[in-house]
Structure formats: C-alpha cells, structure tokens
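In: predicted coordinates and the sequence they were generated for:
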Amino acid sequence: MRYISTRGEAPALGFEDVLLTGLATDGGLYVPESLPHFSLEEIRSWRGLPYAELAYKVMYPFVEDAIPADDFRAMLNETYSVFGHQAVAPLVQLDSNEWVMELFRGPTLAFKDFALQLLGRLLDYVLEKRKQHVVIMGATSGDTGSAAIEGCRRCEHVDIFILHPHQRVSEVQRRQMTTVQGDNIHNIAVKGNFDDCQRMVKESFGNQSFLGGKTQLAAVNSINWARIMAQIVYYFQASLALGGPDRSMAFSVPTGNFGDIFAGYLAKKMGLPVSQLVIATNRNDILHRFMSGNKYEQHQLEHTLSPSMDIMVSSNFERLLFDLHGRDGAAVKTLLENAAKGPVSIEDYRWKHARKLFDSDAVDDKTTCDTIREVYEQNEYLLDPHTAIGVRAARNCRRDSAVPMITLGTAHPAKFPDAITESGLSVKPQLPAHMADLFEREERYTVLENSVSEVQSFIGKHWKNA
C-alpha cells in the first residue's frame, strides 16, 4: 500500500512514513493510492465480530506492509479494551428507524478516542522500531486535544504540544487537556480561533527550522491518514448491527473538519452499502453552502454552543475534492489557491456527482437547543449539542424513511453543560466516575498571542532535547 498527496507533487510514501509525516511536502494530504474493496459476502461474514476484530479486518490492508498481523491485532485489542462499553460503539434507538451511534465511550468521552487511542500505540510501535523521537503538534477545537494527550501521553518518544483557541472551548474540554500531568505534555491557549491554530500547525509542518534540525513534527489532527483509517470501522459496525450489508444505511455526521464523514465516504467506496451521507454543521456552514449551492467561500468564524465544529477551513475536504477531480493533484492545488483569495465553485457535473451521496444542513444554536429538549422529552435521552445538530440535520434531509438513519453521537453531553442548560432542561449530565474529580485537578497551560513565530519559539525551547 502506497500513499500519494492530494496535490500531486510529493513523493509516494509507505504507511510508516505517512504516519510520521502528516502533511505532504507539497502542502497536500496523503491518501491511499488505491483502496481495498470488500465483497458483500465478505462483509456479511463479519457479523457478530468483536469491535477490535472487525477493526482488524477493515484496517489491516492499510498497514500490512509495515506491521505484522499479530502485532496489529494486539494493538487493536489493547486500544478498544479501554472503552467503557463492551460494544465499543453501541447503538441507541430514537424512533422506529432512527438511531444514535454512541462514539463517546472512550477515555475522553468523544469520537476522537477511536483514532487517537490507536494513533498513540502506532507511534510508539514505529518510533521504538526506528529509535526516533518526534514532536507532536496539533490544533483542537475542543476534543482532539484531550484525546491526543490521552492517547499519546505514555509514548516514550514524543513531546506533545496542543494548540486550542483561548476561551473558545468548553470548560470540561479545556480541563481534560490541561489537567493531564507529564513533562512531555504542553497545552497552548492561542488568542485566536481554531482556524488560526490550524493554520499555525500547517505552516509549521511546511517549515520545521524552528526545531533546529534535531527532530521532526508528527501530526495528530485528522490530516494524519491514521485518524481517517480508524474512523472507517464504525460505519461497518453500525451497518452490520442493523442488517447490513443486505440493506443500505444512511448516516448523519456532525462535522467541521470533514474527517469523520470522509471516513463514511471511504467505507462506501470499500464496498459498504451507504445510500446517503448528511453533512451536519452549525452556523459555521462552509460545507453546507458548498454542498447545497456549489459555492466554497470563507465567512467570519462564529462562536457557537457546538464549539468542536467552529471551523471554517475544513482540511479534509481536500481529500474529497481530490476524488471529485479524478485524483488530479494539480487541479486541486489550483482550486485551493483560488479559494484562499475568494469564492470558488467546481464544474457542475462534479458537484452533481457529489450530491448523489451527500446532503447537508446548517443548524443554529436555538434549533440545537430545541432538538436537545425535544429528544429528551420524547425518549429521556440526552444529546450533546453536536449530536443534536446531527439528529436535526438527519430529520431535515432524510431521503427514505425505510433506510435506517444513524446519527454519529460524537461527544458525551457532560462536556457541554451550557447547551443543556440553555435548552431549558433541569437535568444535569454527570461526568463518569473516572472524571468525577476533573474540576479539582490542577491545570497547566500557557496563553500565547496569535503569532506563529511566538508559538514556534515556545515549542523550540520546551521540547525535551531542545
């Protein structure tokens, strides 16, 4: 399995190098040169498998050149044994054919645990084999940071620097990052928004001179292919639990950076029957505006009750654009260069091809709160604001009521108590036992100006061998 850049100029790499490289040297994102494809008969044979074994079946083709089968199986068993539910990704029924897949049963109560618990173990494995040290640099709109720290904090060969927008994540999200102790863990609160943080990460990967040539950066954001790879699995899990692959499924995905829903797109390309993917966004609706009207245009970023989706530059959307343009890296590069200057559209036939699978919706804060209240009154089931956006978009965009509609439940409601309060409910979501003392733990983070040079200087001085 070789991996190529979405901009067509960087050299093809194997899995190990893609894992450690993150962003390609030409500024693009790595994708497999070709995807594995599973027959319906093969997918059907996976019914009833434990989650870790299903993960092995789906993911091993992506890593088989780099990791022996027994080692990868052991890694997956260890990864998913730390989740707080035997099913790992359990399904909860809301209505006759409407479901929520709970992806928040991992250590940090968010779907990012599925990929980042594995990513930490992959990094440990590869870096130990190479006797190499790396500096992890990542940006978070709330959940990636804590999941990355939890997944990688025991890695002996890494220093971790996570950037988050100062005062623009929930208190629970912040404390999950800033209360983890470790000499190799550094939290940076940037006086800006998530897009500013993400831009700094991309610029730093493009020019790593601030590290003095002594180490290299590694990515934990969903620009890292390993993140996407791990998220493909739960689409197969949900389908098999509800009668797939002998019936098609529809999924609604709360998304800002397009990584989680791109994994669903890949699941379909790998043979899973998927009839509809709904892009569920908040007021920061660049993806909805593109998918509904073929216009990709950046607006001012707004702060919402669903902060993990407060993103205007959706990095992983480039991976879909690459496919929509027939894997023409030069065309993608030109399109994105133009998008940095103003609104862009793609050829009508390409856009219509995307619309065969994708629908989209943008949900404001009031409707988010209305949905939280409505679902709780109907089912006594509490949604976090991101999942509520997914449920509302699913109901607004559903094409066929006979097809199971599965909304990805991306975070535990206890991470966003303000949204629950604003919905008018008196119920208070409780943190699980392993986080009961979160508000008593000591915090450690550094507030920096919205300056890439200031952030790079801090990292250059504070990684352990600087």
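Out: Ah, there it is. For clarity, every value in this text was computed on a predicted model and none was experimentally measured.

In: only C-alpha atoms from now on, for both contacts and neighbour counts.
Out: Will do.

In: for the top helix by length along the chain, buried residues please.
Out: The residue-count maximum for a helix in the chain (DSSP state H) belongs to helix 112-130. Within helix 112-130, the residues that qualify as buried are 112-127, counting by 16 or more other Cα atoms under 10 Å.

In: how about the helices in the stretch 201-350 of the chain?
Out: Assignment of helices within the stretch 201-350 of the chain using DSSP state H, counting those that start in this stretch yields the ranges 225-241, 259-269, 286-293, 317-324, 329-339, 348-355.

In: the stretch 51-200 of the chain now?
Out: Counting by DSSP H, counting those that start in this stretch, the helices of the stretch 51-200 of the chain are 51-63, 69-80, 112-130, 143-152, 171-178, 194-206.

In: the first one versus helix 225-241: what angle between them?
Out: Interaxial angle, helix 51-63 versus helix 225-241 (axes from the mean of the first three to the mean of the last three Cα atoms, to 10 degrees): 130 degrees.

In: repeat for the second one
Out: For helix 69-80 against helix 225-241, the angle by the same axes, to 10 degrees is 80 degrees.

In: show me what helix 69-80 is packed against.
Out: helix 51-63, helix 112-130 (3 or more Cα pairs under 8 Å, 6 or more residues apart in numbering; DSSP states H and E).

In: which one of those lies closest to Met249?
Out: When those are compared for distance to Met249 using Cα to Cα, the nearest one is helix 51-63, at 17.7 Å.

In: comparison target, given below:
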Amino acid sequence: MKYASTRGNVAGIGFIDAFMMGLANDGGLLIPEQIPQVSVAQLEQWRTLEYTELVQAIFELYVDGEIPSGELKQLIESSYATFRTPEVTPVQQLKDDLYLLELFHGPTFAFKDVALQFMGQLYSYVATKTGQKINILGATSGDTGASAIAGLRGKEGIKICILHPEGKVSRVQELQMTTVLDDNVLNLSVEGNFDDCQRMIKELFSDIDFKNKHQLAAINSINFIRIMAQTVYYFYAYFRITEPGSTKKINFSVPTGNFGDIFAGYLAKRMGLPIHKLILATNENNILERFINQGVYKPDQFKMTYSPSMDIQVASNFERYLYYVTGENTEQVKSFMQQFAEKGEIVIDSAMLAIVQAEFSAYGVAGELCLQTISKYNEETNYLLDPHSACGVAAAEQCAGQAEITVSLATAHPAKFDEAISLCGIKQTFPDAIAELSNKQQRQTKVDGDLAAITDELITFYG
C-alpha cells in the first residue's frame, strides 16, 4: 500500500512516511493510491471479531507489512487498554430504527480518543525505532487537543503543541488540555476561532523548510492515519446490528464539522461496507450542509453554538472527498482548491452534485432543536445526549427513510458540555475524572491570532 496526494505531486509514499508527513508536501492531503476492497466473505469473517482484532484486520490492509504483525498487535492493545469498556465503541438501541454508537469511552470522553490513543502509541513507536525527535503540532475545536495531549503527555522524544480558540471551547475541554503540566506539552490559547487556528496550522505545514527544520508531525485529521483508525467503528457497529446475509438498509448519522469522521464512514463504504446513506449532521455553521444540498462550498459568518466542536466553516478533510467526487482527478482538485483560495467558494456541476446526493444527506440542526432533542430523549428513553450527539440524532430523524435503520454517532460524553445540558433543566452526575478537573492547576499561553506570534512560540518550545 502506497499513499499519494490529492493534488498529484506526491506519490509512492509508504505507511510510516505518510504518517510522519501528515499534510502532503504539495499542500494536498494524503490518500491511499488504491482503497483496499473487502469481499462479502471477508466481511462475514470479520463479524465475530472483538474490537481490537477488527482494528488489526483493517490496519493490516493499510500498513502493508511496514510494522510486523506482533508489534502492531501490541500497539493496538496498548491503545485501547485505556478505554473504560472492552467493547471500546459499544452500540445502544434507542428506538426500533435508531441505534447509538458510543464513541466516548476513552480517557478524555470523546470520539477523538479512538484514533488519537493509537496515534500516540504510533508516534512513540516511530520515535523509539528511529531515535528521532518528533514535534507534534495541531489545532482543536475542543476534543482533538485533549485527546492528543492524553495520548502523548510525558512520552520520551516527543513534544506536542495544541492551538485552541480562546473562549470558544467548553470549560471541560479547556481544562482537559490546560491542566496537563508535563514539560512536553504546550497549550496556546489563540485569539480568533478554530478556522483561524486550522489555517495557520496548514500554513506552517506547507512551509516545507520550517516543517523539516522543526520535525513537525500532524495530529489533526489532515493525517490520514487518524481517518483510517476511525473507519473501524463503522464496521464494528454494522456487525453489532445486523445478521449474516442481512439486506437491511443501514444509514450512519454523523455529527461533523471538519468532514473527518464522516469521511471515515465514506472510506468504509468505498472499502465494501454496505452503508445505504451517510447523513451529515451539523449546526448553524452549515457550510457542509449547503454543499451537499446545493453543490456550493462557501463559508458563511462564523457562529458560536451549543455544539462548539462543530463550530467550523472550513473543513480540512473536504479536499479528500473532492478527490473522489471528481473521479480522482488531481488537476480538477487543484483547480477547485485554487478557486477556493482566490474566490472563497467552490461550485460543482450538476453531475457531481448528483453523485454527492446519492451518497450523502445533510441537515443543519439549529440550537433550539438541539436542546429539544436532548430533552426529548432524556424524557422518553432516559438517555442523556451531549449536544453534538443530539445533532446527529435530530438529523437522523429528518433524513432517514422508512424501513431504514440508522446508527447515530455519539461523539462525546454529556459531562463535557454541561453548558448546554443545564439549559435543558437537566442536572447530571459527572464522572470523577471530569469532576476533579476544576481543582487542578492550569497552564496555557495566550497569543494573538497571527502566524508570527504562533511561530515565535513554536520556535521557543521546540528549540
């Protein structure tokens, strides 16, 4: 298995090199040169596997022998030993036609742990094998930062810096990042919003001299290995709710702002998992909904919402999907991305839009509906949804057809977003690990939202 850029100027990259490169050196995103195909017979063989066994079976298709099977197994088992349930991502039934895929049983109570616990182990593995220093750089709308820091804190030979938008993450998300005092961790609280943080991250990775000098590695979903790790739970959930030979139409409803989690589902579908429809759930920052419904990708005015992890206007994984919807046409992708850089929008033709709408539905969940959904399911099923998971459930109710079953992704524990839960008049009990955060010492550095200020901090930190 080799990896190539969506923009066509990087190709033939091995698994570990793709992992370490993160953003492709031509500014594009890395994707496998061929998506592995899984037969119906192979799917049935995987049906009875435990979660870590399924991870290994899928990873072997992408690692292509670069990591010996025994060492890969050890990495996987170490990654998921940190989860609070051996199922890792258990499935709960809410209604006859609606299931919830719980992705918040990792150390930071968010779906990002599923990928980032593995990536932390893999970075440590590479650092140990090669003896090289690795400097991780990432931006977060809330959950990525905490998960990445949890996976990399205290690891020898690794430093990690995370940018988060000041005042635009939940209090728990902020505390999960800033109460980690290990010397190899730097939190930068940046004036601006997540899109500003993400843009500066991409600019730094696109500066090849700076990237190489400071040995930068990516933790955001611009790194394909994060997408790969998230693909696994789509297979796992499908196996939990179907029987062998099932012909049921299975949808997945995915709360997403950066198009990473839902792209993992798209990848699973391209591999051969029989997903009927991918439902994209978002909030008032609904650029992705407009693209799927109208074929226009254009940022609007940024809005703060009850689901801050989706408060994103420019989705970093969108380029990966463009690559496939254009028929893997790298020249067309480059043209689209140049158009976006110059004019601030991408408009696809009717033929491409028909392809998009055959694969996706989308619904932007306004704040009031989000809160109503939390209250409704708490009253009717005694299940407490966090606001992002509530967006997924609300979108499923709007978009799923009759005689279809939908798995909605529960991306975070409600304790991380008590600001929204309390507005519903609900008093929740906090897990000990979250309740104890407010008593811990914090450490963060506040910086202006410009590239020069960020660069100065990084040079000092990375050395």
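Out: Structure received. Values in this document were obtained by computation on a predicted structure and should not be read as measured data.

In: Tyr445 of the first structure is nearest to which of the helices of the stretch 51-200 of the first structure?
Out: Set against Tyr445 of the first structure and scored by Cα to Cα, the helices of the stretch 51-200 of the first structure come closest in helix 171-178, at 6.0 Å.

In: measure how the closest one sits relative to helix 143-152, angle-wise.
Out: Taking the same axes, to 10 degrees, one finds that helix 171-178 of the first structure is oriented at 30 degrees with respect to helix 143-152.

In: who's in contact with helix 171-178 of the first structure?
Out: Counting by Cα atoms under 8 Å, 6 or more residues apart in numbering, the neighbours of helix 171-178 of the first structure from elsewhere in the structure are 108, 142-143, 145-146, 149, 187, 414-416, 438-439, 442-445.

In: buried stuff in it?
Out: Those buried within helix 171-178 of the first structure under the rule 16+ other Cα under 10 Å are Val172, Gln173, Arg174, Arg175, Gln176, Met177, Thr178.

In: for those residues, which one is nearest Lys191 of the first structure?
Out: For these, the closest approach to Lys191 of the first structure (Cα to Cα) belongs to Arg174, at 14.3 Å.

In: distance of the closest one from Asp365 of the first structure?
Out: Arg174 of the first structure sits at a distance of 21 Å from Asp365 of the first structure (criterion: Cα to Cα, to the nearest Å).

In: same thing with Tyr234 of the first structure?
Out: Applying Cα to Cα, the value for Tyr234 of the first structure to Asp365 of the first structure is 28 Å.

In: ok, back up a step: tabulate the helices of the stretch 201-350 of the first structure (JSON lines), appending mean neighbour count and distance to Leu40 of the first structure.
Out: As requested, these are arranged in JSON lines below (neighbours: other Cα atoms under 10 Å; distance: least, Cα to Cα, whole Å):
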{"stretch": "helix 225-241", "mean neighbour count": "23", "distance to Leu40 of the first structure": "11"}
{"stretch": "helix 259-269", "mean neighbour count": "22", "distance to Leu40 of the first structure": "12"}
{"stretch": "helix 286-293", "mean neighbour count": "19", "distance to Leu40 of the first structure": "29"}
{"stretch": "helix 317-324", "mean neighbour count": "19", "distance to Leu40 of the first structure": "23"}
{"stretch": "helix 329-339", "mean neighbour count": "16", "distance to Leu40 of the first structure": "32"}
{"stretch": "helix 348-355", "mean neighbour count": "14", "distance to Leu40 of the first structure": "23"}
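
In: out of these, which is closest to Leu382 of the first structure?
Out: For Leu382 of the first structure, the closest of these is helix 225-241, at 20.2 Å, according to Cα to Cα.

In: before we move on, the earlier item: I'd like to know which elements the longest helix of the first structure is packed against.
Out: helix 15-21, helix 69-80, helix 143-152, helix 225-241.

In: for the last one, packing partners?
Out: Identification of packing neighbours for helix 225-241 of the first structure by 3+ Cα pairs under 8 Å, 6+ apart yields helix 15-21, helix 51-63, helix 112-130, helix 259-269.

In: in the stretch 301-450 of the first structure, which spans are strands?
Out: Ranges of strands in the stretch 301-450 of the first structure, per DSSP state E, counting those that start in this stretch, are 358-362, 405-409, 446-448.

In: angle of the second one against helix 225-241?
Out: Spelled out, that is strand 405-409 of the first structure. Computed by the same axes, to 10 degrees, the angle between strand 405-409 of the first structure and helix 225-241 is 140 degrees.

In: what's the mean distance for strand 405-409 of the first structure versus the second structure?
Out: In the superposition with the second structure, the average deviation recorded for strand 405-409 of the first structure is 0.4 Å (mean Cα distance after the TM-score superposition for the first structure).

In: determine how far that strand lies from the middle of the whole chain.
Out: On the basis of Cα atoms, centre = their mean, to the nearest Å, the separation between the geometric centre of strand 405-409 of the first structure and that of its chain is 15 Å.

In: before we move on, what about the shortest one?
Out: Between the centre of strand 446-448 of the first structure and the centre of its chain there are 25 Å (Cα atoms, centre = their mean).

In: what residues are up against the closest residue to Phe15 of the second structure other than its chain neighbours?
Out: Nearest-residue entry for Phe15 of the second structure: Val63, 5.6 Å, with adjacent residues in sequence omitted and distances by Cα to Cα, 6 or more residues apart in numbering. With contacts taken as Cα under 8 Å, 6+ apart, Val63 of the second structure has the following neighbours: Met1, Phe15, Ile16.

In: put together CSV for these, with neighbour count and distance to Glu50 of the second structure on each row.
Out: As requested, the contacts of Val63 of the second structure are arranged in CSV below (neighbours: other Cα atoms under 10 Å; distance: Cα to Cα, whole Å):
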residue, neighbour count, distance to Glu50 of the second structure
Met1, 18, 25
Phe15, 21, 24
Ile16, 15, 26
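
In: tabulate those (JSON lines), appending distance to Met228 of the second structure.
Out: Formatted as JSON lines, the entries for these read as follows, by distance: Cα to Cα, whole Å:
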{"residue": "Met1", "distance to Met228 of the second structure": "13"}
{"residue": "Phe15", "distance to Met228 of the second structure": "11"}
{"residue": "Ile16", "distance to Met228 of the second structure": "13"}
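
In: surely Ile208 of the second structure and Leu23 touch.
Out: No: distance between Ile208 of the second structure and Leu23: 10.3 Å, which falls outside the contact criterion (Cα atoms under 8 Å).

In: of those two, which one has the most company?
Out: The neighbour count for Ile208 of the second structure versus Leu23, taken as other Cα atoms under 10 Å, is higher for Leu23 (24 against 16).
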